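**Q** got a predicted model here, sequence first, then my questions.
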Amino acid sequence: MYDDLRYETSNGITTITIDRPDVHNAFRAETIRDLNDALRAFGNADGEYVAVLTGAGGSFCAGADVTEMPDWHEMTKEAYAGYLWGVQNVVRQLRGMEKPTIAAVPGPAIGAGCDFALACDLRVVGPEAVLREGFVRVGLIPGDGGAWLLPRLIGESKAKEYLLTGKDITPEAAVDLGLAVEEADDPLASARALGEDVLSLPAHAVRRTNSLVDPEREFEAYCERAIEYQWECVNDAEHHEAIDAFADDREPEYDRDYA
């Protein structure tokens, strides 16, 4: 389906793998088009409930492939803005997705690759994982969302330490900071197991809960939205099945079609 990705779905969990291992999954323009299209496809697909984003060959994503990047010095500001918007839109889609997304980070996640991982709802890291907002090291700023995402995940002061120095976030630090759910020898398997945990719960409630998590939303706006979402859930068949299963002391059985 894609040149630079693998898109695989099994039992309701979709795995999107950036597949350029020879360059540590660094992206080119085609990769960004593929990622944006794959995320749209997942968001709109019936029977696909959780997405795991990962990379092939032991890396997550090493950021932009400098050997295939446009020559910025030959571009207009408008042309560059269009290029950067496409990279930002990967983060935008991940952040705006109601369906849960999990980053399985086996190795380096650098620059925009780090931002792709940060934009997911949950992260599992491997022993060789490195999360690095290294833009300042090459005289750039986190143009893909990192300086917005990281403070909201680990706090402003600690985020600035990593943003202003470009130093690595190790697997141990990622777990200690609450940035990662866990460190696992096989982060992809652990991410899929986490996805199965999410998948075992009423799907509409999961999506609406995910949507409610917004640090920018004022409390009264949250309460108004919660009324609408809770009413939807009260009338959802999976809510009724969950309540009946609890009362009968059994596992719920949801009437779903899995892709």
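**A** Everything's here; your move.

**Q** make it CA atoms for all contacts and neighbour counts henceforth
**A** OK.

**Q** for the protein, what spans make up the strands?
**A** 5-10, 13-18, 50-55, 101-105, 108-110, 122-125, 130-132, 182-183 (DSSP state E).

**Q** buried ones in stretch 92-105?
**A** Along stretch 92-105, these residues count as buried under the neighbour rule (16 or more other CA atoms under 10 Å): 92-95, 97-105.

**Q** okay, how far is it across it, tip to tip?
**A** 19 Å (CA to CA, to the nearest Å).

**Q** from Ile227, how far out is the residue nearest the centre of the chain?
**A** For the chain, Cys120 is the residue whose C-alpha lies nearest the centre (CA atoms, centre = their mean; 2.0 Å). Taking CA to CA as the criterion, Cys120 is separated from Ile227 by 26 Å.

**Q** what does Arg40 give?
**A** To Ile227, Arg40 is 28 Å away according to CA to CA.

**Q** how about Thr15?
**A** In this structure, Thr15 lies at 33 Å from Ile227, with CA to CA as the measure.

**Q** what about those two, which has more around it?
**A** Counted by other CA atoms under 10 Å, Thr15 and Ile227 do not tie: Thr15 has more neighbours, with 26 against 11.

**Q** residue contacts, that one?
**A** By CA atoms under 8 Å, 6 or more residues apart in numbering, the residues touching Thr15 are 6-9, 51-54.

**Q** cool, Thr14 as well?
**A** Going by CA under 8 Å, 6+ apart, the list of residues near Thr14 reads 7-8, 42, 48-52.

**Q** just Asn89 next, same as before
**A** Residues near Asn89 by CA under 8 Å, 6+ apart: Asn36.

**Q** ok, second structure coming up, stack it against the first:
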Amino acid sequence: MIEYETILCEMPQADSGIATITLNRPASLNALSRRMADELTDALGQLSADASVRVLVLRGAGHAFCSGGDVRDMAGAGPRSADESLQGMERYRRMTLALHEFRQPVIAAVDGVAFGAGMSIALLADLVLLSDRARLCMVFQRVGLIPDCGALYTLPRLVGLQQAKALALTAREINACEAHAMGLALEVVPWQQLHARALQLAQSIAKGSPIALSLTKQALDASLQSDLSTMLALEAAGQAVALTSPQHHLAAQAFVRK
């Protein structure tokens, strides 16, 4: 695996199946720079193509997940036209798709601030764990921007359209318990236990068949844009593939022996 400047990428140890990506700019509360976006896209592509990876844990270094887009990085780009800005957004589109379309389940372990693009990135994960000191905010309106990195897609699907509008238009900060109550997170845990709980959850998922995990994730993601007939067809096609997998045969034989 390539070494990066702004992230840490850890491959699964032994046969654990658990990979970890850590946003690693703690001095800036892991603000999302252009380099970090590019490095995250590259790492996600490599991990997604690696058959040993069954689960990915995404976290932030220090006491923050991600404070949002790096404003200094934005200012350093200088004045740009709308067309130039549109071209610049391409790297964030690639990053967003790489995370949303990651082959296997992704767990976001969110500690401290997840503001702006940081919140958007967390919501792209399949499962979100929050520490009890986590704070989330669609902060974009405070700097004259609109939500990006997939938030316009994920947020209304998680909390409903009216609540999504309220969060995006007011840029109101919410704490971990409120975020959990809205459906933005699976669990809230003490901050000292966050990483251990993320690994425990990842271990329970990694016990499954890599093929079945991937197919289940993809099918559930498709369900919100599909009807029952389409989903039944996806079930049949996916099950046909899963039934031929070595993991299914081994599990079935083990069950019979019991």
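**A** On my side now, so go ahead. These numbers come from a predicted model, not from an experiment.

**Q** TM between them?
**A** TM-score for the superposed chains, counting by TM-score structural alignment, normalised by the length of the second structure: 0.91, backed by 249 aligned residues with a CA RMSD of 1.6 Å.

**Q** ok so, going back, and the contacts of Thr14 of the first structure as a markdown table, adding neighbour count and distance to Asp19 of the first structure?
**A** Formatted as a markdown table, these follow (neighbours: other CA atoms under 10 Å; distance: CA to CA, whole Å):
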| residue | neighbour count | distance to Asp19 of the first structure |
| --- | --- | --- |
| Tyr7 | 20 | 10 |
| Glu8 | 13 | 12 |
| Phe42 | 22 | 18 |
| Glu48 | 21 | 21 |
| Tyr49 | 27 | 22 |
| Val50 | 26 | 20 |
| Ala51 | 27 | 16 |
| Val52 | 24 | 14 |
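
**Q** determine which two of those are furthest apart.
**A** For the contacts of Thr14 of the first structure, the maximum inter-member distance is 14.0 Å, found between Tyr7 and Tyr49 (CA to CA).

**Q** what about the equivalent of Leu250 of the second structure over in the first structure, neighbour count?
**A** Leu250 of the second structure maps onto Glu241 of the first structure when the alignment is built from TM-score structural alignment. One way to gauge burial is a neighbour count; for Glu241 of the first structure, by other CA under 10 Å, it gives 17.

**Q** ok, Ala181 of the second structure next?
**A** For Ala181 of the second structure, using other CA under 10 Å, the count is 12.

**Q** mean shift of the lengthiest helix in the first structure relative to the second structure?
**A** With residue count as the measure and DSSP state H as the assignment, the first structure has helix 77-96 as its longest helix. Here the mean offset of helix 77-96 of the first structure against the second structure after fitting is 1.8 Å, by mean CA distance after the TM-score superposition for the first structure.

**Q** picking up where we left off before, okay if I get the contacts of Thr15 of the first structure as TSV plus distance to Leu199 of the first structure?
**A** TSV is the format used below for those (distance: CA to CA, whole Å):
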residue	distance to Leu199 of the first structure
Arg6	21
Tyr7	19
Glu8	16
Thr9	13
Ala51	11
Val52	12
Leu53	16
Thr54	19
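
**Q** pick the one among the residues you listed closest to Glu30 of the first structure.
**A** Out of the contacts of Thr15 of the first structure, the member with the shortest distance to Glu30 of the first structure (by CA to CA) is Arg6, at 13.3 Å.

**Q** can you find the partner of that closest one in the second structure?
**A** Under TM-score structural alignment, Arg6 of the first structure pairs with Leu8 in the second structure.

**Q** return the distance of that match relative to Glu39 of the second structure.
**A** The gap separating Leu8 of the second structure from Glu39 of the second structure is 10 Å, by CA to CA.

**Q** repeat that for Gln87 of the second structure.
**A** In terms of CA to CA, Gln87 of the second structure sits 18 Å off from Glu39 of the second structure.

**Q** the two - which one has more neighbours?
**A** Remark: of Gln87 of the second structure and Glu39, Glu39 carries more neighbours, 21 against 10, as counted by other CA under 10 Å.

**Q** and stretch 127-143 of the first structure, what's buried?
**A** So stretch 127-143 of the first structure, judged by 16+ other CA under 10 Å, has buried residues 127-135, 141-143.

**Q** quick check: that stretch aligns to which part of the second structure?
**A** Against the second structure, stretch 127-143 of the first structure falls on residues 132-148 (TM-score structural alignment).

**Q** what does that stretch rub up against?
**A** Contacts to stretch 132-148 of the second structure, defined as CA under 8 Å, 6+ apart, come from residues 110-117, 119-120, 167-177, 179, 188-191.

**Q** narrow the residues you listed to those in helices?
**A** Among these, the members that lie in helices (by DSSP H) are 117, 119-120, 167-170, 176-177, 179.

**Q** ok, Val105 of the first structure touching Ser59?
**A** Yes. Val105 of the first structure is in contact with Ser59 according to CA atoms under 8 Å; the separation is 7.2 Å.

**Q** distance of Met231 of the second structure from Leu158 of the second structure?
**A** 20 Å.

**Q** pretty sure Cys66 of the second structure contacts Leu23?
**A** Yes. The pair formed by Cys66 of the second structure and Leu23 meets the contact definition of CA under 8 Å, at 7.5 Å.

**Q** next, show the common contact partners of those two.
**A** Among the neighbours of Cys66 of the second structure, those also in contact with Leu23 (CA under 8 Å, 6+ apart) are 30, 60.

**Q** who's more crowded, the two?
**A** Here Cys66 of the second structure and Leu23 are set side by side on neighbour count (other CA under 10 Å), and the busier one is Cys66, at 33 against 25.

**Q** what does the more buried one align to in the first structure?
**A** Using TM-score structural alignment, the partner of Cys66 of the second structure in the first structure is Cys61.

**Q** let me see the contact set for that match.
**A** Contacts of Cys61 of the first structure were listed using CA under 8 Å, 6+ apart, and they are 18, 24-27, 55, 108-110, 113-114.

**Q** got these as a markdown table, with distance to Pro70 of the first structure columns?
**A** As requested, these are arranged in a markdown table below (distance: CA to CA, whole Å):
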| residue | distance to Pro70 of the first structure |
| --- | --- |
| Ile18 | 20 |
| His24 | 19 |
| Asn25 | 17 |
| Ala26 | 14 |
| Phe27 | 12 |
| Gly55 | 23 |
| Pro108 | 23 |
| Ala109 | 21 |
| Ile110 | 19 |
| Gly113 | 18 |
| Cys114 | 21 |
